[in-house]
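# structural data only, the sequence is not supplied:
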């Protein structure tokens, strides 16, 4: 029963609907009620595997392969979550169990375990405590810890009351003034087509969709490779518009590449942000450097958590960073004015990964009361 419930909690909580995120907060209750370490491990694996169920299909799409590589990576990714919760499980109720769950929460929120710390129940804090900021995060943490104790019924009752209250007064995350996010449906051609016509069409689309916006956000990888030719082309194309475009590009050198956001206008073009945590395995491949090989995206751990554009403080999140805790929490320490969340999700066709990214980023926006602008690239067939 506990294993079945953990699978249901992972599936419903991480369905891609922001309002179902609080269901994930029942996980520590199921973990605490496990009668043995083996059951606790299986409950943890069931929750994580169901929450990340889109990964096998996504990996198959990305590599144009069958499901087996994705299934293997899916199981491997679950090991850190499962092992942490299995090792820290205890049948001893009270303070010992509470402290151990706090340790598990912290370990899965921060590197190295937090590198694959998807489906963290604390993400639901923004739904239950909108606008509470760090106090809301602490309150959600306390609620999760109480779930592991003898008074878990109180925690469940409080969770249900808070959910009913937040659902009644729920409002969509705010969009910043004079900002506009532009979603695209170019599939895997996004950023890979370096032709003049591709960039001219994209510039025309930006100018058409900008309206009264002064800042237009494009998805991850939208401009392809950051070269002097691309810079000149975009600066010439934006002349007379007064628009600043924030978009994703790749900056390549002999050792590998950086996945970045740039800001480009008629007068200025600069690298704005270097991704702190690229997607492990498919992008971030640290073993290449250990083996003396080049290639792969660099991870700029804890670098540039806040960047500035026109005097506004921006918390940037590229794709994978929206699924884990430490990048957004590090950015929130700097009191940003805006969250800018981008992604290139052509490979997520047939999954809810983009919806989960949206839900997660929007929940953090609600928790800290910070406006958010998003831009994603989708598969044109969806």
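Arrived safely, thanks for sending. Predicted, not measured: the structure shown is a model, and the values here were computed from it.
# CA only for contacts and neighbour counts going forward, please
Fine.
# and the contacts of the strand or helix carrying residue 258?
Residue 258 is part of strand 256-264 when elements are defined by DSSP states H and E. With contact meaning C-alpha atoms under 8 Å, 6 or more residues apart in numbering, strand 256-264 is reached by 220-221, 231, 234-235, 244-252, 269-275, 278, 294-299, 309.
# now list the buried members of those residues.
Listed as buried from the contacts of strand 256-264 are 220-221, 231, 234-235, 244-252, 269, 271-275, 278, 294-299; burial here means 16 or more other C-alpha atoms under 10 Å.
# looking at the residues you listed, which are in strands?
244-252, 269, 271-274 (DSSP state E).
# let's bring in a second model and compare:
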């Protein structure tokens, strides 16, 4: 095998390993993803940069094909196609911004790629961003930790990469030795459910009563968080049933639901208590394709979930300011950074992950949420359905 070909194969293999291990669902393995800029910077042609970018992203998002099979009860081919489409933003950005040569132009271009993949429009598909590892390397550092992580990633594309790798490895070992998971806010409880695909689809009063029984089993005067889509369609009848059921417990419930109108629907979190009910949060970034379908509007059609890109980054629940993240938002960078800018007191991460069976997607969402919570030293409430 020719030396150049052997080198290229090695870079692709290493990039694949960085994506696979870094995004395995263990928060303390997230820093492995920080090796990606090293491999990107070592490529000698744009084609090589394209190959190692694809290898990294496809390995990091490897659960997507199986998730599509589960969600649509289809064969593997639609999932494989969507997997490739989902990688297009990451691969295109890192391919177009790649350049050969020495100096600081290449680090500058990598910084541009990092920013592009962190914010819309490319950030809409900005999964597996290496900067997510900031919380695993610099817990409690907040914006300074984010800056340190960005600086480390940039230096990894220069000839000073050995020093950067050594420094980041030191912070990694220190963080792992002292690691503690995020705490819960006082008097808050996140409830995980195992209701499969029926959650959000079975919306009769029997299902509402089943969920009410789960909530009423919690201690009085607590705030209970239920998963995405838990309540199904949000209607005045559902609101009245829940309000009456909570009258004697002093419990506040935060739960997922869908608000439907003639133009489409909103994926939301609602707040319920004996004092009343209210829509608390409108999802900023629903899942592209299966939920958010802007092309339908361009064609004059209606339907699909609305994206409220920069709305309600933090919401008030009692005396706490909360940063909500619904499912897909936990995989992206800009929703949590937008929320962190508003200095919330806690993060609430919910999801309905029944369709992720056989994959590490929920573990990755949990790890990502935990990393961001530790970076900004915020309590974290998680509630998932499987």
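Received the coordinates, thanks. These numbers were taken from a predicted model, which means no experiment stands behind them.
# ok, so of the ones in strands among the buried ones among the contacts of strand 256-264 of structure 1, who is nearest residue 30 of structure 1?
Nearest to residue 30 of structure 1 among those is residue 274, at 38.6 Å by C-alpha to C-alpha.
# residues in structure 2 aligned with the strand holding residue 258 of structure 1?
Mapped onto structure 2 using TM-score structural alignment, strand 256-264 of structure 1 spans residues 264-272.
# what ranges does structure 1 have for its helices?
2-13, 27-32, 37-51, 55-63, 67-88, 95-109, 125-128, 133-147, 152-168, 196-210, 228-237, 287-290, 326-332, 353-368 (DSSP state H).
# now the fifth one on structure 2. Mean distance?
This means helix 67-88 of structure 1. When structure 2 is superposed, helix 67-88 of structure 1 averages 0.7 Å from its matched positions, counting by mean C-alpha distance after the TM-score superposition for structure 1.
# same thing with the third one?
Once superposed with structure 2, the aligned residues differ from helix 37-51 of structure 1 by a mean of 0.4 Å; criterion: mean C-alpha distance after the TM-score superposition for structure 1.
# so that helix matches what in structure 2?
Alignment of helix 37-51 of structure 1 against structure 2: residues 46-60, by TM-score structural alignment.
# same question for the first one.
Using TM-score structural alignment, helix 2-13 of structure 1 lines up with residues 11-22 of structure 2.
# pull out the buried positions in that stretch.
Residues of stretch 11-22 of structure 2 classed as buried by neighbour count (16+ other C-alpha under 10 Å): 11, 12, 14, 15, 16, 17, 18, 19, 20, 21, 22.
# contacting residues for the residue mapped onto residue 309 of structure 2 from structure 1?
Aligned by TM-score structural alignment, residue 309 of structure 2 pairs with residue 301 of structure 1. Residues near residue 301 of structure 1 by C-alpha under 8 Å, 6+ apart: 276, 277.
# okay, residue 301 of structure 1 and residue 104 of structure 1: tell me how far apart.
21 Å (C-alpha to C-alpha, to the nearest Å).
# correct me, but residue 377 of structure 2 touches residue 182?
Yes: Residue 377 of structure 2 is within contact range of residue 182, at 7.5 Å (criterion: C-alpha atoms under 8 Å).
# how far does stretch 129-142 of structure 2 sit from its chain's centre?
Taking the mean of its C-alpha atoms, stretch 129-142 of structure 2 sits 14 Å from the chain's own mean (C-alpha atoms, centre = their mean, to the nearest Å).
# after alignment, which residue of structure 2 pairs with residue 367 of structure 1?
Residue 367 of structure 1 maps onto residue 375 in structure 2, with residues paired by TM-score structural alignment.
# contacting residues for the closest residue to that match other than its chain neighbours?
Spatial nearest neighbour of residue 375 of structure 2, excluding adjacent residues (C-alpha to C-alpha, 6 or more residues apart in numbering): residue 135 at 4.0 Å. Residue 135 of structure 2 sits next to 145, 370, 371, 372, 373, 374, 375, 376 when contact means C-alpha under 8 Å, 6+ apart.
# same question, residue 40 of structure 2
Applying C-alpha under 8 Å, 6+ apart, one finds that residue 40 of structure 2 lies in contact with 49, 52, 53, 157.
# ok, it to residue 34 of structure 2 distance?
11 Å.
# likewise residue 337 of structure 2?
19 Å.
# next one: residue 223 of structure 2
37 Å.
# please apply the same query to residue 5 of structure 2.
Using C-alpha to C-alpha, residue 5 of structure 2 is found at 24 Å from residue 34 of structure 2.
# with residue 52 of structure 2 instead?
With the distance defined as C-alpha to C-alpha, residue 52 of structure 2 ends up 14 Å from residue 34 of structure 2.
# so between these two, which is more surrounded?
Between residue 52 of structure 2 and residue 34, counted using other C-alpha atoms under 10 Å, residue 52 has the larger neighbour count: 28 against 24.
# identify the residues contacting the nearest residue to that one once chain neighbours are set aside.
Among residues not flanking residue 52 of structure 2 along the chain, residue 12 sits closest, at 4.9 Å (C-alpha to C-alpha, 6+ apart). Residue 12 of structure 2 makes contacts with 51, 52, 55, 56, as judged by C-alpha under 8 Å, 6+ apart.
# equivalent analysis for residue 26 of structure 1, please.
Residue 26 of structure 1 sits in contact with 9, 144, 147, where contact means C-alpha under 8 Å, 6+ apart.
# not counting sequence-adjacent ones, nearest residue to the residue mapped onto residue 130 of structure 1 from structure 2?
Matched by TM-score structural alignment, residue 130 of structure 1 corresponds to residue 139 in structure 2. Closest residue to residue 139 of structure 2 apart from its sequence neighbours, by C-alpha to C-alpha, 6+ apart: residue 375 at 4.4 Å.
# go ahead and confirm the one you found touches residue 145.
Yes: at 6.9 Å, residue 375 of structure 2 counts as touching residue 145 under the criterion of C-alpha under 8 Å.
# who's more crowded, the two?
residue 375 (25 against 20).
# what residues are up against the more buried one?
Counting by C-alpha under 8 Å, 6+ apart, residue 375 of structure 2 has contacts 134, 135, 136, 138, 139, 140, 141, 142, 145, 146.
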